[in-house]
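Enquirer: Predicted structure and sequence below. I'll ask about it afterward.
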Amino acid sequence: MNQHQLDRMKNGKGFIAALDQSGGSTPKALADYGITEDAYNNKDEMFDLVHQMRTRIITSPAFDANHILGAILFEQTMDRSIEGMYTGDYLAEQKDVVPFLKVDKGLAEQTDGVQLMKPIPDLNDLLTRANERNIFGTKMRSVIKEANSEGVKAIVNQQFEMAKQIIHADLVPIIEPEVDINSPEKTKCEELLKAEIRKHLDSLKDDELVMLKLSIPTVTNMYKELIDHPNVVRVVALSGGYARDEANELLKLNDELIASFSRALLQDLYASQSDEEFNAALQQTVESVYNASV
């Protein structure tokens, strides 16, 4: 494990940029950027375009280590290059931004009020490649929609089971059991989730480190005891469908919770912008999310 990167993630000021839209979410990400589906003929062309978008973001002077601690990448992005370097190496060496890899394969159908992750049959091979590409950690997402204790328990069990496999590969897992912000039982879901996560954290060995990526809680500082847990490197928040300004304001209420936004980070960026316009828009966004995080 890279100790400099661990120290940055544990003690640095800033936030994590989530640039990990996968095959299912890429068409919408491109559409929001101003590239409609008639601009590409197949998935290869689609992924070329989204890599161009990500490259434009990462190489922008606004994307800097003074504000951004880490970036979460899609598998294809990890295997692609920026300015002749693998993306993870470019982030680490040119930007001092810690690279993470999204490893989940999407969501299963809803059962017991939750959506577990689909199986990840090639996880060991993926973790081997992540190490070869100098990736620091991983991220995996599942979703809680109802305050069903059995469902929440199943979500957390699955996340920590895979997290241990990732830890043993000398990577730091970001555990992301998202609570749907539109759930009428959101607060109860968060109470159940916190209790289950705490049980698993308390069972970890001293050197088994994780990060948590959670929906911004309804009750302010709900997750403070998780933030303070010795096995937790950092707790980050997803925007979860909130517009950026609302997500920022909610985030500010929670001590030591930092952002890991995706849609909220990209919402003012467009393919049609000049480089000057693009960089200015990204700079404004980066500063607003940074201020909410610190």
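Expert: Thanks, I have the structure now.
Enquirer: going forward, measure contacts and count neighbours with C-alpha atoms only.
Expert: Fine.
Enquirer: sec struct for residue 183, please.
Expert: Using DSSP: H, G, I helix; E, B strand; the rest coil, the structure places residue 183 in coil.
Enquirer: actually residue 211, not the one I wrote
Expert: strand.
Enquirer: Distance of it relative to residue 233?
Expert: Distance, residue 211 to residue 233, by Cα to Cα, to the nearest Å: 5 Å.
Enquirer: ok, second structure coming up, stack it against the first:
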Amino acid sequence: MTTQAQQAMLEKVKNEVGFIAALDQSGGSTPKALKAYGIGEEQFSSDEEMFGLVHAMRTRIITSPVFIGDRVLGAILFENTLERDIEGKNSAVFLWENKRIVPFLKVDKGLEADADGVQLMKPIPELDGLLDKANAQNVFGTKMRSVIKTANVEGITALVKQQFDLAKQIIAKGLVPIIEPEVDIHSNSKAQAEALLQAEILKHLNILGTEQLVMLKLTIPDIPNFYQPLITHPNVIKVVALSGGYKRELANQKLSENKGMIASFSRALSEGLYADMSDGEFNGALETAIDGIYAASAT
């Protein structure tokens, strides 16, 4: 990517109002996403067919006339999407050149089993190669997810360290990492986990160099505006919120109570979109979703 394009993307994410669409369901979550869209597992018999169907779903969203860069700042893609085209262009290139939407790439390979109240990321042995591919295809940043189940100090400390260790590797390749330590919305110690998480993130942010910029993707906190110290930190470009299983209406309501935090919704964005809709129905339902998520992100 040229320095000019990267700077334009950085200015957009940093300064414009909008949200980031999470279109990065991977192998494990793709059947669930397709089922919600109205395509059951009986309609595909291989991974290749499954990924073809989910790419068609994502293409329908991305090419919709209502999915545009004045409200959608960015979109997170799965690696398989990066290898496919939209209207004859590489997917990430299409997003930026045709829609003025900043492309991000999901780089994690899924989660380890529960230990110390968290699920760390599985190893990403080919990360450097994946980052080179992202750079070659106009991608601005990355996203990687781990999960916190309980307010366990040792677990949260290890999880945040893993995220920042990988973030530094990503920054060294010229990309902006979205660090996603999700706190499970069903955790019986959610507020305590969020307090531990924020303190640990601040420790790591405070030792970054001035040019080492990150984004954070966090569960909407129990206490409104709890993450203001992260939102205003000089090393943080943006703090985005995951919907975490909340229905869109509730996710929007909770998000709107958090000044400066914007959405990066997946299920809440595609809620109510179905494969058998006419284009008019589909675009109308998507516009309703975008309008609500945009309004909640603009607070």
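Expert: Received it, and whenever you're ready, just let me know what you need. Quick caveat, the model's predicted, so the values are computed rather than measured.
Enquirer: What are the boundaries of the strands in the stretch 151-294 of structure 1?
Expert: Counting by DSSP state E, counting those that start in this stretch, one finds strands in the stretch 151-294 of structure 1 at the ranges 172-179, 210-215, 232-238, 258-261.
Enquirer: how about residue 234 of structure 2, what does it touch?
Expert: Taking Cα atoms under 8 Å, 6 or more residues apart in numbering as the criterion, residue 234 of structure 2 is in contact with residue 210.
Enquirer: so what corresponds to it in structure 1?
Expert: Matched to structure 1 by TM-score structural alignment, residue 234 of structure 2 sits across from residue 230.
Enquirer: any idea how far that match lies from residue 294 of structure 1?
Expert: Relative to residue 294 of structure 1, residue 230 of structure 1 is positioned 21 Å away (Cα to Cα).
Enquirer: Just send the strands of the stretch 151-294 of structure 1 back as TSV, with distance to residue 50 of structure 1 and mean neighbour count too.
Expert: Formatted as TSV, the strands of the stretch 151-294 of structure 1 follow (distance: least, Cα to Cα, whole Å; neighbours: other Cα atoms under 10 Å):
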stretch	distance to residue 50 of structure 1	mean neighbour count
strand 172-179	23	26
strand 210-215	24	23
strand 232-238	21	23
strand 258-261	17	28
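Enquirer: what about the ones you listed, which gets the closest to residue 248 of structure 1?
Expert: strand 258-261 (8.3 Å; Cα to Cα).
Enquirer: how close does that closest one sit to structure 2?
Expert: Superposing on structure 2 and averaging over aligned pairs (mean Cα distance after the TM-score superposition for structure 1), strand 258-261 of structure 1 comes out at 0.2 Å.
Enquirer: so what's the counterpart of residue 165 of structure 1 in structure 2 up against?
Expert: Under the alignment (TM-score structural alignment), residue 165 of structure 1 pairs with residue 169 in structure 2. Taking Cα under 8 Å, 6+ apart, we find residue 169 of structure 2 in contact with no residue.
Enquirer: now residue 102 of structure 2
Expert: Residue 102 of structure 2 touches 9, 13, 73-75, 95-96, 139-140, counting by Cα under 8 Å, 6+ apart.
Enquirer: show me where structure 1 has helices.
Expert: With DSSP state H, the ranges of helices along structure 1 come out as 3-11, 26-33, 43-59, 75-79, 87-90, 123-132, 149-168, 186-202, 224-227, 244-252, 263-266, 275-293.
Enquirer: so which of the ones you listed comes closest to residue 107 of structure 1?
Expert: Across the helices of structure 1, residue 107 of structure 1 has its closest neighbour in helix 149-168 (11.2 Å, Cα to Cα).
Enquirer: the inter-axis angle of the closest one versus strand 172-179?
Expert: 160 degrees (axes from the mean of the first three to the mean of the last three Cα atoms, to 10 degrees).
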